[in-house]
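Undergrad: fold the stuff below for me.
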Amino acid sequence: MHHPPPPLTRDLVLIGGGHTHALVLRKWGMNPLPGARVTVINPGPSAPYSGMLPGFVAGHYERYELDIDLVRLARFAGARVILGPVEGIDAEQRQVHVPGRPPVEFDVASVNVGITSDMPALPGFAEHAVPAKPLGPFASRWADYLNGSGTASVAVIGGGVAGVELVMAMAHALRSKGRAAQVTLIDNADALTATKAKAAATIRQAMTDLGIDLVEQTSIARIAKDHIILETGQHVPAAFVTGAAGARPYDWVADTGLDLQDGYIRVNSYLQSSDPAIFAAGDCAHLSENPRPKAGVYAVREAPVLFHNLRAALGAGEMRRYKPQKDYLKLISLGGKSALAERFGTSFSGPLMWKWKNHIDQTFMNKFRDLPAMARPDLPRHHADGLQEALGNKPMCGGCGAKVGRGALQSVLGTLPSPKRSDVIPLPTDDAALLTTGGARQVMTSDHLRGFTDDPVLMTRIAAVHALGDIWAMGASPQAAAATIILPRMSPDLQRRTLAEIMATAAEVMGDAGAAIVGGHSSMGDEMTIGFTLTGLCENDPILLSGARAGDALILTKPLGSGVLMAAEMAGQANGAWVASAFRQMVQPQGEAARILAGAHAVTDVTGFGLAGHLLGMCEASDCGAVLDLDAIPLMTGALELSNRGVRSTIFDDNRAIAPDLPTGGKADLLFDPQTAGGLLASVATEQGQSLCEKLRDAGYPASVIGHVTSKPGLRLQS
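TA: Now for the predicted structure:
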């Protein structure tokens, strides 16, 4: 008997992708709580691991080695991921505020956002320095500076462990590059007060060996473009300044109404804040019963307790207490591949300690690089013929909107009787109909997408842009939209929350396109599906597929690759940054592009049948052919690499069969990749091709002339 997934009844929202939450997500993927919908909110698609930052700065690691891929981790955990900075929590309304989207509602929330080492009160810091935290922006700024030339001047503010690790890593990296450098560490008190005397002496000697100037018990007056002015009046050369002192909580935490300690969220031994539904962990939390210094080791050790207690807060099990250890092993990088280890006042240093530190760091990161493959359920022993083949060897990807192949659709549409009404003109090749009402010409179309991301807001944006494609391609102005929404089974409260997110987003996208939302229909099913039926008004004759002329230039307004990227994402094989970039392309509306292309001879939107399928449809309707310049066709980041690895969308083979004369392999395979909310493909007078492309690029579209129309039927590649 088929058992549908259990209904969703509670929302758990993880704010921040810090070390604790990353480990919670990994545990959740291996042991999810039925009925709980998990959301993780983070500014970007990855969360850098701070333990390896000094090694990266020193040149021992590549930048990508620091990143926990949150998009991939969220897919493993069955969680939706929202990419954006949190602006605040409304504890009373149980809402998290993220700019540019409706509030995210929660039943239970947890905060693990880390801290910032921005120093807004220090004159000149905002203009001329870069905080060491958040780590991502710092890492890219440092890489740019290190790859420069000439004499370097670097200063680090703050003589704690973080500051000394950074300054030694910078001095080592500059020395390795052979660059002359003045490197300075500045502290307004004594440096290295957190370590015992023996360890501090070892570190001070290592700094001396690296030629680092240490300025202690001296305050900074202000920071200028290429130097720091001390309170003593002394000038310290510094073209690259970073702050590793004065780490502080993010400003929005102060407005949550939660009990705070020096700006940090006070939590009890269960990691609960003053609001029992809101938890906090890592550096942004203050352990009120057992205060401890800010250190990654506590964030990591809190994860099993937080995982257990979040489940308890959602209704499963009893709470557990977190008992932090008294002291912890400090492993301090000394610039080169050498480190100092200290615990309980005893310290050792040398290359062996660096190997140990590297082993600990790599073991932590491998938890996220090597996520366990989750087994697919076995088929019943007795089943009808063809079930194994129909299921295929991978999940039905949503990157093609779970479309059926063009052959099946065309053969069925061809059997339908012609309409008997004179005011309805079907345009089967254009996926639309032309209606004439009281002299006005109206086009009508319908499209829907099966959810391939668990974020209803992102899915709605993509589905709306996807459905509007046919209206824009015909040169019509969007007029009215009715939504069709299927939600997975969920409690009435979660239905309300989800529908509120979907309809607010749909109204925004349709409103921006000039159309009104006029209602719709919702129902429950096994998975989320979002679609729109649309009308558009034609002031001029609609642009049809049949207008292409031999000699025309072919323009494509968006890159290819969404099918292969979404197929890879659903299988946990895509890089999160590639996925985030693909989503940004998909949600880009094509209204402005359609206005620029208003004089085109023929236009289509590139969607489920791929570039080759939609171009062939245009050529067949226009009784012509086309030659494509493969090198000129833009691709989404990561699409070619995934395609070369053999990643394919579900209907790739059907699309391949549409244009069997085209070659396969390499970039050519992406001609058959089904697109979601893809670009417009326009056939325009050849002399207008380049100027229209420039206008499109000025409007923010990565448009290219990708070939030309010929009188000889069929599709060919430029040789």
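
Undergrad: only C-alpha atoms from now on, for both contacts and neighbour counts.
TA: Noted.

Undergrad: which stretches in the stretch 1-150 of the chain count as helices?
TA: All helices of the stretch 1-150 of the chain, identified by DSSP state H, counting those that start in this stretch, fall at 19-30, 53-58, 70-77, 125-128, 135-146.

Undergrad: let me see the contact set for residue 447.
TA: By C-alpha atoms under 8 Å, 6 or more residues apart in numbering, the contact list for residue 447 reads 466, 467, 531, 532, 533.

Undergrad: are we agreed that it is in a strand?
TA: Yes - Residue 447: assigned to a strand according to DSSP: H, G, I helix; E, B strand; the rest coil.

Undergrad: and this one, please, so the two structures can be compared:
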Amino acid sequence: MQALGYPAVKDLVLVGGGHAHALVLLRWAMQPMPGVRLTLINPGAAAPYTGMLPGLIAGHYARDEIMIDLMRLGRQAGARLILDRATGIDRDRRLVHLAGRPPVTYDLMSLDIGIGSDLPDIPGYGDHAVAAKPLGRYAETWERFLSRDLPNPRLVIIGGGVGGVELALASHHRLARLGRRPAITIIEREAEALPNIGRAARARLVQHCAEAGVRFVTGAEATQIRADAVQLSTGETLPSDFTLSVAGTRPQGWLAGTGLALHQGFVSVGPTLQSSDPLIFAAGDCAHLSHAPRPKAGVFAVREAPVLMHNLRAALSGGRLKAYHPQRDYLKLVSTGGKGAVADKFGLRSGGGWLWRVKDRIDRKFMAMFTAGGPMLQPLPAGPRVEGLLEAMGTKPLCGGCGAKLGAEGLSAALAGLPAPSRTDVLSGRGDDAAVLRAGPGVQVITTDHLRALTEDPRLMARIAATHALGDIFAMGARPQAALAQVILPRLSETLGARTLAEIMDEAAQVFAEAGADIVGGHSSTGAELTVGFTVTGLADRAISKAGAEPGDVLILTKPLGTGTVLAAEMAMARLPGLVLGEAVAACLASMAESLGPAAALLAPQAHAMTDVTGFGLAGHLLEICAASGCGATLRLADLPLLPAAEALAAAGEASSLAPANRAACLGRISGPLTTPRAALIFDPQTCGGLLAAVPAKAAPALLAAVPAARAIGEITAGPARITCA
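TA: Got it, this is the predicted structure:
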């Protein structure tokens, strides 16, 4: 989505989802820059806010309360979010190298990739310890540790700075509230713990540690980490059930190969936050302020964000850059496990609850910025409007993918007047997943499909569209043969248009090559938004149709349901307590990108009937099998595989814009408990949904064992073409 509909001319790439970049995205959403395509590259769909991590460990916050939803931010800002990890930069060719996909081109780049606190050089560290940064893995590992329910857990924390002490107190508080008696030891290499904090605050924190029974071992370093102990340089061995490193600030190793000027491995930047390469900026903990060195602290990343935003825009437009002058000191509010805090500035050194309340208000106010706002709906036209316009517009944003289809009843009415095939070599036409043509001793199947973009990432959209188009070929039991591409690009400059089309075709070629097919041509044009489609042919000895299911057959579904609901919720920027929606969207996209080929190869030799579950939902496509086979079906709602959060979102009223039409098309032919959130998902339009196969009961156990994600969800029954839900 380009700002104000202008063509994109330059690629601005933000590498890393740190606090500075999150705030840049937020500001960009409020003030987009015409002509710029914005990209964020980050391994996860959400990023934790460091200021609230001790509160999460202590149990004061739920996980979703401390996570910045980068998917949501990306949609607000019209940015593409690439879920991957940067591994290098080719500055001559202006490429960002990634771990899991081809490089991304940039015209201007900013780095905010954070730091690590791991200790890879210590034997046993990788297998038996966890670092406080990156925060996501630490939080997950901590929750798993709590579930072990150890009555007397032993914890060793490597690093006796403010972070180590704060997390030690938070850990003690959480474990004590659970009725456990923890023994916590902090290791500090210096002669004294808390070396970088004021004396008064240090004394108060040491007192809190003493009251909690937290022990300090100073002048020592860890030399080996085992599953149940930490060996020290002093010769002492500390028993440990949970070993955490908060030992310092380690830059990401790949920065050393960029050719940028570095300071102890961190990117050196000047007052404008530019690196030694004027096309690369850096902010947050990965940057070293060469003009005003400061410790690594989130407060500086937050203060850098407005300057970074201004300077990125200025660099893209030829404007004048601003200088960032960091404050000399800042208020440090260190939580003390319970709802208390110690302050280090302005002479404050209280550990009372009022400082915790101050800290809590500051943190919640910061996080509230990222949950404000909602979806941008199409504005109503001014003046008179034709009757029926509001009903046609609907109350929801128009869905992408298969959620943008015409409903089943409307489609049937539109095609009702088409003549039957007149050629003898056309064995079947509309009504099945693909047309079937005679080809020598076997058959050739042909199908076409295209998708309105559901992501701003052209490469991911190409993979999803190609995977989706191949679904009809696999559903017919055919071997993919050849594909023609149909691509509508949004308005882009000649350079970005070529760049984008190359990404789409390269990714699609990979998908078809993996399936054994070739792209043999296609057509491109420019339009209002990205649309990607493919016409695909396949070869088979015999085509598997929707007809042929027999009473007693087991119904097998190979992918979870819920893509339409999850994507509709993302477009509506839905909020649900306990849920980080961006993570659910990432799981949904990953499911859609999975090929049906391996499952089809196993199911096709056994299936009596098969189809892929797409726009008309599970119920609609199962009714097609029933009608073609002259049978009914029983569907067990409890056995349906569902995407993460899909049922919770359905319970909150989220649904695709096509779901009502899908439900209406099934009226009178489906019965059972249809008012539950789980039942709503059988009408949910799927993009890149799974295969639905009717297989002999005796073959089902082996097939279910061989296809990892497959589930038995019901049976074919005798009788009229209707579904009974149980």
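
Undergrad: Provide the TM-score value for the superposition.
TA: Overlay of the two chains. TM-score (TM-score structural alignment, normalised by the length of structure 1): 0.96; 712 aligned residues with a C-alpha RMSD of 1.7 Å.

Undergrad: geometric centre of structure 2: which residue is closest?
TA: Taking C-alpha atoms, centre = their mean, the centroid of structure 2 lies closest to residue 586, which sits 2.6 Å from it.

Undergrad: looking at the contacts of residue 447 of structure 1, which is nearest residue 378 of structure 1?
TA: residue 531 (32.1 Å; C-alpha to C-alpha).

Undergrad: name the element that closest one belongs to?
TA: Taking DSSP states H and E as the criterion, residue 531 of structure 1 maps to strand 529-538.

Undergrad: ok, residue 313 of structure 2 next?
TA: Applying DSSP H and E as the criterion places residue 313 of structure 2 in helix 298-317.

Undergrad: quick one: name whatever helix or strand follows that helix.
TA: strand 332-336.

Undergrad: for the next helix or strand after that next one, packing partners?
TA: Remark: after strand 332-336 of structure 2, the chain's next helix or strand is strand 338-344, criterion DSSP H and E. If you count contacts as 3 or more C-alpha pairs under 8 Å, 6 or more residues apart in numbering; DSSP states H and E, strand 338-344 of structure 2 packs onto helix 199-212, strand 332-336, helix 353-368.

Undergrad: 6 Å instead, please
TA: Counting contacts by 3 or more C-alpha pairs under 6 Å, 6 or more residues apart in numbering; DSSP states H and E, strand 338-344 of structure 2 is packed against strand 332-336, helix 353-368.

Undergrad: return the most buried member of the ones you listed.
TA: strand 332-336 (a mean of 25; mean count of other C-alpha atoms under 10 Å).

Undergrad: centre of the chain to that one, how far?
TA: Chain-centre distance of strand 332-336 of structure 2: 32 Å, with C-alpha atoms, centre = their mean, to the nearest Å.

Undergrad: and the helices in the stretch 401-550 of structure 1?
TA: With DSSP H, counting those that start in this stretch, the ranges of helices along the stretch 401-550 of structure 1 come out as 406-413, 456-473, 492-513.

Undergrad: returning to that earlier point: with distance to residue 513 of structure 1 and mean neighbour count added, can I get the helices of the stretch 1-150 of structure 1 in TSV?
TA: Shown next, in TSV, are the helices of the stretch 1-150 of structure 1 (distance: least, C-alpha to C-alpha, whole Å; neighbours: other C-alpha atoms under 10 Å):
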stretch	distance to residue 513 of structure 1	mean neighbour count
helix 19-30	37	23
helix 53-58	44	26
helix 70-77	29	24
helix 125-128	38	16
helix 135-146	34	15
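
Undergrad: in a markdown table, list these along with distance to residue 600 of structure 1.
TA: Formatted as a markdown table, those follow (distance: least, C-alpha to C-alpha, whole Å):
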| stretch | distance to residue 600 of structure 1 |
| --- | --- |
| helix 19-30 | 49 |
| helix 53-58 | 51 |
| helix 70-77 | 39 |
| helix 125-128 | 48 |
| helix 135-146 | 43 |
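
Undergrad: so for residue 259 of structure 1, which of the ones you listed sits nearest?
TA: Closest approach to residue 259 of structure 1 among those is made by helix 19-30 (21.0 Å; C-alpha to C-alpha).

Undergrad: just want the angle from that closest one to helix 70-77.
TA: 40 degrees (axes from the mean of the first three to the mean of the last three C-alpha atoms, to 10 degrees).

Undergrad: what sits up against helix 19-30 of structure 1?
TA: Residues outside helix 19-30 of structure 1 that contact it (C-alpha atoms under 6 Å, 6 or more residues apart in numbering) are 76, 77, 299, 300, 303, 307.

Undergrad: out of the residues you listed, the closest to residue 41 of structure 1 would be?
TA: For those, the nearest to residue 41 of structure 1 is residue 77 (13.8 Å; C-alpha to C-alpha).

Undergrad: tell me how far residue 93 of structure 1 lies from residue 104 of structure 1.
TA: 10 Å (C-alpha to C-alpha, to the nearest Å).

Undergrad: no wait, residue 328 of structure 1
TA: 37 Å.

Undergrad: who's more crowded, those two?
TA: More crowded of residue 328 of structure 1 and residue 104, by other C-alpha atoms under 10 Å: residue 104, with 19 against 13.

Undergrad: quick revisit: in CSV, list the helices and strands packed on strand 338-344 of structure 2 along with distance to residue 66 of structure 2.
TA: Formatted as CSV, these follow (distance: least, C-alpha to C-alpha, whole Å):
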stretch, distance to residue 66 of structure 2
strand 332-336, 15
helix 353-368, 7
